[in-house]
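**Q** got a structure for you, letters missing:
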């Protein structure tokens, strides 16, 4: 299978740092000059689910089908959730939501601002809180023999705490926590279970639909985990270099070793210059010949990322693109399967 190669001349959007306090406010929203166009907004009386990005919007659709309306605030790979500027249209969308799905962990804080500005009292599912890496999270284990995870006392406690703590304290970036949790199929399975449970509360008459959709989705997650185990069996311990920590949950599940200098990926993610000594260290790593693949963020980059790409290509190291937003024409499951296939092809080359 052909893998996607990012060429050095491809235009990348520099990562912007979100400026607290400048994001929202009712006046700023009303005066916003460029309103976004959220996807699939409906006004037909159906239960409305609002997702911060199309990643989570697609998961809702996989579970619910047409039983609820789904709106994704960000649905284009040209938009960066870290620096997204919400609009008056977004605030209106959130104000009408019956259920809100956000990533959390400091990734999509624009949603928290929209919730506060709109006065929404909708239940909020925060995906990051279902990660085993989330601070103080000791729950989220599946009950033995329970394929759909109906018996999640710890999960329910986490959801209740999130609902009670409606000011979203703790949703700022957490030092040392990788907020890109949608690249962790195990976490996404828990999020899907929480979505199905909440949808059943909102639309009890569609329980059979939600149960069926969840079962199919969880089966798809199982297929992803099987594929990752296959990669791990063939490539356990292979070294990779990532310009940003976006795919690290997936690569860890594939048994790969990330050798990127931490200062490099942190600087790129924060939109800062990579220290010269760190850039030199990265170049030496790539020249040494031990790195099997370089993974870059298809949506963001800069001069240092371009230099890494050029160095990798000169050394014959495959360069693979991973994105943060669901590509057009893909579902969450097909997107993750393609990412795993691209990664395996790079490692096998």
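**A** Sure thing, it's come through. Just so we're clear, the structure is a prediction, and the values are computed from it rather than from any experiment. Numbers count the residues shown, from 1 in each chain.
**Q** switch to C-alpha atoms for all contacts and neighbour counts from now on
**A** Noted.
**Q** where do the helices of the stretch 101-250 of the chain begin and end?
**A** Ranges of helices in the stretch 101-250 of the chain, per DSSP state H, counting those that start in this stretch, are 109-118, 153-164, 185-202, 207-235, 248-253.
**Q** in JSON lines, list those helices along with distance to residue 276 and mean neighbour count.
**A** Converted to JSON lines, these look like this (distance: least, Cα to Cα, whole Å; neighbours: other Cα atoms under 10 Å):
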{"stretch": "helix 109-118", "distance to residue 276": "31", "mean neighbour count": "22"}
{"stretch": "helix 153-164", "distance to residue 276": "42", "mean neighbour count": "16"}
{"stretch": "helix 185-202", "distance to residue 276": "36", "mean neighbour count": "22"}
{"stretch": "helix 207-235", "distance to residue 276": "31", "mean neighbour count": "18"}
{"stretch": "helix 248-253", "distance to residue 276": "24", "mean neighbour count": "20"}
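**Q** okay, one more to line up with it:
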């Protein structure tokens, strides 16, 4: 989309927000229901668990077929956001459109998850692949909800603890994988799964390659050759492929991996429709790594 069309959309949304927020500049009433909006559905899951029956949560992106990078909100999204108390966005340039939706409304509390995790512009934005992100978000939401409804502060804090407890089996699996990891680096198609790999104790064979694919560029021939040689010479533990991205270069490398019996871990950037929740989504991907390690003779 050209810059003039994008500017017109932004102006429409800004106008809607100005009209609506001008009519609703009231302070938060602790007896009122809390309205939360999240840019991404898996952040919405955390918000629902922590909020309980004390309000409502709306996630703008619910489909795995929508690319958050290129998403453009509708005027209806702007109207809905104008009624919210708390907006949760990923930040780090991943969903700038979400931040724009609240830029004219000072009554909305913005939770930027990237900033919450002490990340800065230019850092890998796929921070939900670090399980600590979801824990920290749960406790931050409990704190913010408690400010809006002090009478329910203890309930929010307990709900956050309960959510973190539900993450424990996944964390146990991560620790088990790390304890028995294969002592080889991994090939990565792009940096979607990198925070998880770091948690699992694996290093990345060629970061130049993944960064080029992430930016939509062709990797340098030398980087392609390096990965080809690493695959052929069995220098890698496995190959992580984001199956939502169509790249002939990655497809060719994946085929080469299969020919040379290098296992492939398939990951996704957005939560698949067949996954009920974030926990099952993460668990299914860690199970792939665990299976590879078991097949490699590690118990």
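**A** Structure received. From a predicted model like this one, the values you see are computed outputs, not experimental measurements.
**Q** mind checking the TM-score on these two?
**A** Once superposed, the chains reach a TM-score of 0.84 (TM-score structural alignment, normalised by the length of structure 2), with 278 aligned residues with a Cα RMSD of 2.6 Å.
**Q** hmm, back to that, I'd like the helices of the stretch 101-250 of structure 1 as JSON lines, with distance to residue 57 of structure 1 appended.
**A** JSON lines is the format used below for these (distance: least, Cα to Cα, whole Å):
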{"stretch": "helix 109-118", "distance to residue 57 of structure 1": "14"}
{"stretch": "helix 153-164", "distance to residue 57 of structure 1": "19"}
{"stretch": "helix 185-202", "distance to residue 57 of structure 1": "11"}
{"stretch": "helix 207-235", "distance to residue 57 of structure 1": "14"}
{"stretch": "helix 248-253", "distance to residue 57 of structure 1": "20"}
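**Q** quick one, what contacts the residue nearest to the spatial centre of structure 2?
**A** Nearest to the mean C-alpha position of structure 2, by Cα atoms, centre = their mean, lies residue 128 at 3.9 Å. Listed by Cα atoms under 8 Å, 6 or more residues apart in numbering, the contact set of residue 128 of structure 2 reads residue 134.
**Q** tell me the counterpart of it in structure 1.
**A** Aligned by TM-score structural alignment, residue 128 of structure 2 pairs with residue 182 of structure 1.
**Q** ok, now how distant is residue 34 of structure 2 from residue 265 of structure 2?
**A** Per Cα to Cα, to the nearest Å, residue 34 of structure 2 is found 40 Å from residue 265 of structure 2.
**Q** still on that earlier bit, looking at the helices of the stretch 101-250 of structure 1, which is closest to residue 346 of structure 1?
**A** Evaluated with Cα to Cα, the helices of the stretch 101-250 of structure 1 place helix 207-235 nearest to residue 346 of structure 1, the distance being 11.0 Å.
**Q** distance from the closest one to structure 2 after superposition?
**A** With mean Cα distance after the TM-score superposition for structure 1, helix 207-235 of structure 1 departs from structure 2 by a mean of 1.8 Å once superposed.
**Q** next, the angle from that helix to helix 185-202.
**A** 180 degrees (axes from the mean of the first three to the mean of the last three Cα atoms, to 10 degrees).
**Q** which helices and strands sit right next to helix 207-235 of structure 1?
**A** Counting contacts by 3 or more Cα pairs under 8 Å, 6 or more residues apart in numbering; DSSP states H and E, helix 207-235 of structure 1 packs against helix 54-64, helix 185-202, helix 248-253, helix 332-348.
**Q** of those helices, which is nearest residue 241 of structure 1?
**A** helix 248-253 (10.2 Å).
**Q** what packs against that closest one?
**A** With 3+ Cα pairs under 8 Å, 6+ apart as the test, helix 248-253 of structure 1 has helix 207-235 packed against it.
**Q** so how far is the helix it packs on from its chain's centroid?
**A** With Cα atoms, centre = their mean, to the nearest Å as the basis, helix 207-235 of structure 1 stands 17 Å off its chain's centre.
**Q** stretch 51-66 of structure 1 too?
**A** Worked out by Cα atoms, centre = their mean, stretch 51-66 of structure 1 lies 13 Å from the chain centre.
**Q** which stretch of structure 2 lines up against it?
**A** The aligned range for stretch 51-66 of structure 1 is 38-53, by TM-score structural alignment.
**Q** mind listing what's buried in that stretch?
**A** For stretch 38-53 of structure 2, burial by neighbour count (16 or more other Cα atoms under 10 Å) applies to 38-51.
**Q** and the helices of the stretch 101-250 of structure 1: which comes nearest residue 99 of structure 1?
**A** helix 185-202 (8.0 Å).
**Q** next one: the closest one to chain centre, how far?
**A** Worked out by Cα atoms, centre = their mean, helix 185-202 of structure 1 lies 15 Å from the chain centre.
**Q** by how much does it deviate from structure 2 on average?
**A** For helix 185-202 of structure 1, the mean deviation from structure 2 after alignment is 1.3 Å (mean Cα distance after the TM-score superposition for structure 1).
**Q** tell me the angle of that helix relative to helix 332-348?
**A** Interaxial angle of helix 185-202 of structure 1 relative to helix 332-348 (the same axes, to 10 degrees): 180 degrees.
**Q** doesn't residue 67 of structure 1 lie inside a strand?
**A** No. With DSSP: H, G, I helix; E, B strand; the rest coil as the criterion, residue 67 of structure 1 is assigned coil and is not in a strand.
**Q** next one: the residue nearest to it when sequence neighbours are not counted from residue 189 of structure 1, what distance?
**A** Nearest non-adjacent residue to residue 67 of structure 1, counting by Cα to Cα, 6 or more residues apart in numbering: residue 206, 7.1 Å away. Separation of residue 206 of structure 1 from residue 189 of structure 1 (Cα to Cα): 20 Å.
**Q** what does residue 68 of structure 1 give?
**A** 20 Å.
**Q** one more: residue 181 of structure 1?
**A** From residue 181 of structure 1 over to residue 189 of structure 1 (counting by Cα to Cα), the distance is 11 Å.
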